[in-house]
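Enquirer: When you get a sec, could you give me coordinates for this:
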Amino acid sequence: MAIKKDNIKLIFGLKLRQLRLDKGLSLNELSQKSGLSISYINEIEKGKKYPKSDKIIALATAIDEDYDSLVSLKLSKRLEPISELLSSNILTELPLELFGIDPANLLEILAEAPAKISAFVGTLIEIARNYNMSIEKFYFSALRTYQEMHDNYFEDIEQEAEKFLELHQVTPDQLLDEVFLANILETEYNYKIEPIDDKANPAFASVRSLTITNAQGNRLLVNSHLSPVQRAFIYGREIGYLFLNLKNRLHTTALVEAESFEQLLNNFKASYFGSAIIIKRSLLVPAMADFFSQKQWQPEKLIGMIQNFNTTPESFCYRLSNVMPKFFGINQIFFSRFNNFAGQNLYDMTKEMHISRKHYPHTVRDEHYCRRWVALTILNDLGESTGNKASTGILCKAQKSTYIDTSDEYLVVSFAQNMSPTPNINVSVSMGIYLDEPTRAKLAFLQDPDLPSRNVNQTCERCSVFDCKERIVAPTILQKRHKNEELRKALRKMIR
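Expert: Here you go, the predicted model:
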């Protein structure tokens, strides 16, 4: 991949600094030999300026290096990882200022200690390769970090959503449905909404929506297997792109098409907007305040809220992650989504977000998640109800989960529903709340005897509960850890 134009100055500066140090020259000595000022050379080495040809010749002569070698974009072997980083899209496409990082400061760090940074960057790249981490996965991780840094609450988008509702004279108690939102797309933005023809285009069978914008007009193709509430969210997100004037966008719900971090960020903003106009905070906050004040655990109330807001369990949980830190001071929470092929004891975590700190559960490669988690047991319940041809509406279960190794306790509320356009896939979404003392005081129903409690762990491979009936593999990682500890003890004893 070609080096980005903005990084050529940095590469030149890194090379010049490294060659100067290799020759044992100080900035003052190089200044005297080249006839350039110390401050100007310092600016070059920090990647802030790129000298003209006559000055490059002067520098090359001063450090006894030929001109072509000095201007070459090839870095020395020890700086190759930095070259690889600069050759990627990361520094140019990731808006570092979102994370409180001044790009100029980052470049200065690279210039000040290139050898150490090179080793660090090389390690990160090697880890990414070993875990098959693509640039798209890096962007997803960066976006998740951005959301977590802001407690997943964005007042500017909330205000834009309320401006939209006011502009369209939506009354305080009015809830938006697919008809209302589709009408806005068709009448105000000249959209044509059509079903996806998955027989003619089988590659789009699992795609929820596809936006086509060209000289002929705007077309929004929607998967015909989606429910009205799923279509409503897609329309709301599409309006979000338009109302927020987000130009660089994704055209499908297949997020792997993302070519830049900006596209993922804009998709998040449009989705946030869509959720905010469908699940208005002015209605959700008092509804949740009433729910938290109840002394009995009432899952039917949550299901009723989901249905009243004309939304899905996933959108509802995600919207809760917006308002709970801001309006209830409950900010140690996580959101997760699991997929499960009906009838199989395999579970894949396909989405997660953590606020305040990293919580359990979170994605673990090549291990088996604890089968005591309510997020997984509810999928088993859904599979059984579907197999028995019972109602396949929304299931809701909750559990107070105490982690055996840490004694950390969470309230985990899980929903399951068979709403995936992919056949035979069941989905659960969960909201977890860390139960510290201030949070316990805000949830009146925690002492309800109908709210079950269970001891859980991270994965079977790490679990010390050997008589666990749900265990499906041996605790190999725990056994290895114990074996290593015994070896360390033996070594310490021998040394003494």
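Enquirer: Please make it C-alpha for all contacts and neighbour counts, starting now.
Expert: Fine.
Enquirer: Report the distance from the longest helix seen in the chain to the chain centre.
Expert: As assigned by DSSP state H, the longest helix anywhere in the chain is helix 476-495. Taking CA atoms, centre = their mean, to the nearest Å, one finds helix 476-495 lying 37 Å from the centre of the chain it belongs to.
Enquirer: Run through the neighbouring helices and strands of it.
Expert: For helix 476-495, not one helix or strand is in contact under the criterion 3 or more CA pairs under 8 Å, 6 or more residues apart in numbering; DSSP states H and E.
Enquirer: who touches that helix?
Expert: Residues outside helix 476-495 that contact it (CA atoms under 8 Å, 6 or more residues apart in numbering): 461, 462, 463, 464.
Enquirer: Work out for me the element residue 433 sits within.
Expert: strand 425-434 (DSSP states H and E).
Enquirer: Quick one: list the elements packing against that strand.
Expert: Applying 3+ CA pairs under 8 Å, 6+ apart, we find strand 425-434 packed against helix 313-323, strand 333-341, helix 374-387, strand 409-417.
Enquirer: between the first one and strand 409-417, what angle do the directions make?
Expert: With axes from the mean of the first three to the mean of the last three CA atoms, to 10 degrees as the basis, helix 313-323 and strand 409-417 are set at 140 degrees to each other.
Enquirer: gap between helix 313-323 and the chain center?
Expert: Helix 313-323 sits 15 Å away from the centroid of its parent chain (CA atoms, centre = their mean).
Enquirer: Skipping its backbone neighbours, what lies nearest residue 110 in space?
Expert: Using CA to CA, 6 or more residues apart in numbering and skipping residues adjacent in sequence, the residue nearest residue 110 is residue 117, 6.2 Å away.
Enquirer: I'd like the structure of this one too, to check against the first:
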Amino acid sequence: MDDAQRTFIYAKELAYNFLQYKERLYTFSWIKFENFDQVLNNFYASYFAGALILPKAKITEQLTTLFENETFDEHLFLEIINSYNASPESFYQRLTNVLPKEFNIQDLFFLRFTHRAGSERFHLKKELHLSHQHSPRANETNEHYCRRWVSLRVLKTISSTKEDHVFDLQISDYPDDDMKYLLLSSATKDPFRDNQYRSISIGLLINKHLQRKIGFLNDPKIKTTKVGVTCERCAITDCEVRQAPPILLERKNKNAQIETVVADLQKRLG
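Expert: As a prediction, the model looks like this:
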């Protein structure tokens, strides 16, 4: 357990005592819980801890400086993360609180992926969508997540380089949805499992409001990449990292063609 993890645990204990919660967890909610109140109080205590470790006023001031730049300053962004005794995951989660309240950036999502070094499997373990469900999302049918996502790319990088922290960003263009997102993603070692890594990402829908708030959206150094959700549903034909054929998309198109033929026959036959 590193210093950031210990700090978060101590902050949660302060929260439990300050809020005077009796129903509480003594381990992680995904390991064991006895009732819903324990899970809910754990959420409130975690929120309290995040706000204590990453104070809103300071992080708002830092982000304002970052957003005013016409080019993305990666060094400054990493300095902001490292200025807190907190993990990148805690920092990104705190952004989901601060960005809507202080910058009125409501259209965002948060993702946490896990990955075992040497494998080709990526598991979406946590997701949060504000305002509505955004294009990157979980699937429960063992489909292959788009390998063009920066969330997966940083995992591939860190699993081979063994660095402490790998960061990258991109603009993800979803042509089927006609939407673009600014994605910032950090990968670190999983503190609880050997030879496993996790990536934390926050995505911001690029709209007129975001263009007014963030000055570096037109930075030519930020790569724009056409992406899908899963290979099985993706219409991109020239993908160099496709893991599976677009069988679900083909099935959908075939069914649509059948429906068109049937509708045409019904119209002709009256």
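Enquirer: quick one: TM-score?
Expert: Scored against TM-score structural alignment, normalised by the length of structure 2, the superposed chains reach a TM-score of 0.96; 266 aligned residues with a CA RMSD of 1.1 Å.
Enquirer: rewinding a little: give me the stretch of structure 2 that the strand holding residue 433 of structure 1 matches.
Expert: Using TM-score structural alignment, strand 425-434 of structure 1 lines up with residues 196-205 of structure 2.
Enquirer: From the contacts of helix 476-495 of structure 1, keep the buried residues only.
Expert: Neighbour counting with 16 or more other CA atoms under 10 Å marks 461, 462, 463 as buried within the contacts of helix 476-495 of structure 1.
Enquirer: what's near enough to touch the first one?
Expert: Contacts were defined as CA under 8 Å, 6+ apart; by that measure residue 461 of structure 1 touches 367, 368, 473, 474, 475, 476, 477, 478.
Enquirer: picking that back up, so the residue nearest to residue 110 of structure 1 touches residue 106, yeah?
Expert: No: using CA atoms under 8 Å, residue 117 of structure 1 is not in contact with residue 106, being 10.7 Å away.
Enquirer: that older thread, would you format the helices and strands packed on strand 425-434 of structure 1 as a markdown table with mean neighbour count and distance to residue 31 of structure 1 included?
Expert: Putting those into a markdown table (neighbours: other CA atoms under 10 Å; distance: least, CA to CA, whole Å) gives the following:
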| stretch | mean neighbour count | distance to residue 31 of structure 1 |
| --- | --- | --- |
| helix 313-323 | 22 | 56 |
| strand 333-341 | 22 | 56 |
| helix 374-387 | 21 | 65 |
| strand 409-417 | 24 | 63 |
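Enquirer: Out of the ones you listed, which is closest to residue 110 of structure 1?
Expert: strand 333-341 (34.4 Å; CA to CA).
Enquirer: how close does the closest one sit to structure 2?
Expert: Mean deviation of strand 333-341 of structure 1 relative to structure 2 after superposition (mean CA distance after the TM-score superposition for structure 1): 0.4 Å.
Enquirer: starting at the chain centroid, how far to the helix or strand just after that strand?
Expert: Following strand 333-341 of structure 1 in sequence order, the next helix or strand is strand 348-354 (DSSP H and E). Its chain's C-alpha centre and that of strand 348-354 of structure 1 lie 8 Å apart, by CA atoms, centre = their mean.
Enquirer: residues making contact with strand 348-354 of structure 1?
Expert: The contact list for strand 348-354 of structure 1 (CA under 8 Å, 6+ apart) reads 144, 148, 332-340, 362-363.
Enquirer: and it, how far from structure 2 on average?
Expert: Strand 348-354 of structure 1 sits 0.6 Å off on average (mean CA distance after the TM-score superposition for structure 1).
Enquirer: Give me the nearest residue to the most centrally placed residue in structure 2, chain neighbours excluded.
Expert: Centroid-nearest residue in structure 2: residue 111, 2.5 Å away (criterion: CA atoms, centre = their mean). What sits nearest to residue 111 of structure 2 in space, not counting adjacent residues and going by CA to CA, 6+ apart, is residue 127, at 4.5 Å.
Enquirer: quick one: what's aligned to the one you found in structure 1?
Expert: Match for residue 127 of structure 2 (TM-score structural alignment): residue 352.
Enquirer: how big is the offset of the match of strand 425-434 of structure 1 relative to structure 1?
Expert: Its aligned residues in structure 1 lie a mean 0.4 Å from stretch 196-205 of structure 2 after superposition (mean CA distance after the TM-score superposition for structure 1).
Enquirer: can you list contacts of that stretch?
Expert: By CA under 8 Å, 6+ apart, the surrounding residues in contact with stretch 196-205 of structure 2 are 88-89, 92, 105, 107-117, 151-152, 154-155, 158-159, 179-190, 210.
Enquirer: before we move on, back to that, tell me which of residue 117 and residue 106 of structure 1 has more neighbours.
Expert: residue 117 (17 against 13; other CA atoms under 10 Å).
Enquirer: helices or strands up against the helix or strand containing that one?
Expert: Following DSSP H and E, the helix or strand that holds residue 117 of structure 1 is helix 114-130. Applying 3+ CA pairs under 8 Å, 6+ apart, one finds that helix 114-130 of structure 1 makes contact with helix 80-87.
Enquirer: Residue 173 of structure 2 belongs to a helix?
Expert: No: under DSSP: H, G, I helix; E, B strand; the rest coil, residue 173 of structure 2 sits outside any helix and is assigned strand.
Enquirer: residue in structure 1 matching it?
Expert: Match for residue 173 of structure 2 (TM-score structural alignment): residue 402.
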